[in-house]
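return a 3D structure for these sequence lines:
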Amino acid sequence: MAGVCKIEIRESEVELKQLLGQAKTGSEKERLQVLYLLKTKKALSVTHAAEIVGRNRVTLQNWLAEYRQGGLSKLLSKKVSTGRKKTIPQWAEKALEKRLKLEEGFNSYGEICQWLESKLGRAANYKTVHRLVHYRLKASPKIARLAQRRTVSEKD
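Just a heads-up that it's a prediction; the model follows:
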């Protein structure tokens, strides 16, 4: 019969119910619920289980393929998105943060761009540097210099 699930679920109904109660994320619960529905025969096919869970049949088939390959650990493992690499790596960010704390500071974000390229060999555009310094490091290129000016003007 087409659509009938041919998968051997190794965990018992009791174990699956326990795991459902312990699941922390929605995706874990959904995946365990599919196994539970198929194990208890409340869903006779993948299509029927997909209707109950509110997902596409193909999604459930992908989940079951993961379960066949590596069991529960593979099914419940989190997929980490690698994302795009940062233009300015962590080590360069730390060096910039140290440099921003020095009294001489920078005159502008453009000067920071030049410093990154000349001293650290990292080319970054103005917008990237501004976001890094202003929003992530919560700094300003001119803050350190202002402190220096105040001490000079207070002496006069």
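
from now on I want contacts and neighbour counts done on CA atoms only, so please keep to that.
Fine.

for Ala139, see how far away the closest residue to Leu137 other than its chain neighbours is.
Nearest residue to Leu137, sequence neighbours excluded (CA to CA, 6 or more residues apart in numbering): Glu97, at 7.1 Å. Distance, Glu97 to Ala139, by CA to CA, to the nearest Å: 8 Å.

which parts of whichever helix in the chain runs longest are buried?
For the chain, the helix that runs over the most residues, judged by DSSP state H, is helix 57-76. Within helix 57-76, the residues that count as buried by 16 or more other CA atoms under 10 Å are 57, 60, 63-64, 66-67, 72, 75-76.

next: stretch 25-35.
28-35.

could you dump those to TSV with distance to Lys6 and secondary structure?
Listed next are these as TSV, based on distance: CA to CA, whole Å; DSSP: H, G, I helix; E, B strand; the rest coil:
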residue	distance to Lys6	secondary structure
Glu28	22	helix
Lys29	22	helix
Glu30	19	helix
Arg31	17	helix
Leu32	17	helix
Gln33	17	helix
Val34	14	helix
Leu35	12	helix
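
looking at these, which is nearest Leu120?
Nearest to Leu120 among the buried residues of stretch 25-35 is Glu28, at 43.6 Å by CA to CA.

that closest one contacts Lys78, doesn't it?
No: between Glu28 and Lys78 there is no contact under CA atoms under 8 Å: 9.2 Å.

let's see this one next, to set against the first:
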Amino acid sequence: MAGVYKLEITETEADLKQRLGSQKTASDKERIQLLYLLKTGQATTVQSAATLLGRHRVTVQEWLRLYRRGGLTALLTHTPRTGRRQSIPLWAQEALNQRLHQSEGFNSYGEICQWLKTQLGISAPYKTVHQLVHYRLKAAPKVARPVSVAKSEERVEAYKKTR
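Predicted coordinates for the structure are as follows:
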């Protein structure tokens, strides 16, 4: 019969139930739950186990393949997901962070883009620079606006009192 698994689960039902409660991540719980469903007979085929878990049949088969090869430790071992490389490397981020905390600072994000290109040789889009500076480095490139020479503190206080 297609879909019938040929697997000897060495752990006991009680051991699997105890491990199910002690798992920290949802993906580890699902993997232990797969073994528990098969061991208790609640799922008799890979397809029925996949349906009960809400996973694709191929995913469940991959988990069972991992279990066959290395047991429970292989089943619960995850490969790290590295993601895409950052367009602005860490050393450049540190240099930019130091430059942002200096007194002269930058007037705009466009000026930061120019500085990265001329000083560090890194070409980065405006949006990338904005997200890096504003959200990751928690900095602002803006400098204080110049104050008019003709501004009178007495007139400012008088205006505040009338408002």
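
quick TM-score on the pair, please.
Here the TM-score for the pair of chains, by TM-score structural alignment, normalised by the length of the first structure, is 0.82; 147 aligned residues with a CA RMSD of 2.1 Å.

before we move on, the earlier item: secondary structure element for the residue nearest to Leu137 of the first structure?
Assigned by DSSP states H and E, Glu97 of the first structure belongs to helix 90-101.

ok, average deviation of that helix from the second structure?
Aligned to the second structure and superposed, helix 90-101 of the first structure gives a mean residue distance of 0.9 Å (mean CA distance after the TM-score superposition for the first structure).

okay, buried residues for that helix please.
92-93, 96-97, 99-100.

let me have those in a markdown table, adding distance to Glu8 of the first structure as columns.
Converted to a markdown table, the buried residues of helix 90-101 of the first structure look like this (distance: CA to CA, whole Å):
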| residue | distance to Glu8 of the first structure |
| --- | --- |
| Ala92 | 51 |
| Glu93 | 51 |
| Leu96 | 56 |
| Glu97 | 55 |
| Arg99 | 60 |
| Leu100 | 60 |
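
superposed on the second structure, where does the one helix or strand Ser118 of the first structure maps to end up, distance-wise?
Element membership for Ser118 of the first structure, per DSSP H and E: helix 109-120. In the superposition with the second structure, the average deviation recorded for helix 109-120 of the first structure is 1.6 Å (mean CA distance after the TM-score superposition for the first structure).

who's in contact with that helix?
Identification of contacts with helix 109-120 of the first structure by CA atoms under 8 Å, 6 or more residues apart in numbering yields 92, 96, 106, 122-126, 129-130, 141.

among these, the buried ones, what's the ChimeraX command?
Remark: buried members of the contacts of helix 109-120 of the first structure, expressed as a ChimeraX selection using 16+ other CA under 10 Å:
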select :92,96,106,122,124,126,129,130,141
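
and which of the contacts of helix 109-120 of the first structure is nearest Glu13 of the first structure?
Of the contacts of helix 109-120 of the first structure, the one sitting nearest to Glu13 of the first structure (CA to CA) turns out to be Ala92, at 52.7 Å.

how near is that closest one to Leu132 of the first structure?
11 Å.

OK, contacts around Ala140 of the second structure?
By CA under 8 Å, 6+ apart, the neighbours of Ala140 of the second structure are 100, 133-134.

save the residues you listed as JSON lines, and put in distance to Gly41 of the second structure too.
Shown next, in JSON lines, are the contacts of Ala140 of the second structure (distance: CA to CA, whole Å):
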{"residue": "Leu100", "distance to Gly41 of the second structure": "62"}
{"residue": "Val133", "distance to Gly41 of the second structure": "55"}
{"residue": "His134", "distance to Gly41 of the second structure": "54"}
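
whereabouts in the first structure does stretch 99-111 of the second structure align?
The aligned range for stretch 99-111 of the second structure in the first structure is 99-111, by TM-score structural alignment.

so what's the gap between stretch 61-76 of the second structure and the chain middle?
26 Å (CA atoms, centre = their mean, to the nearest Å).
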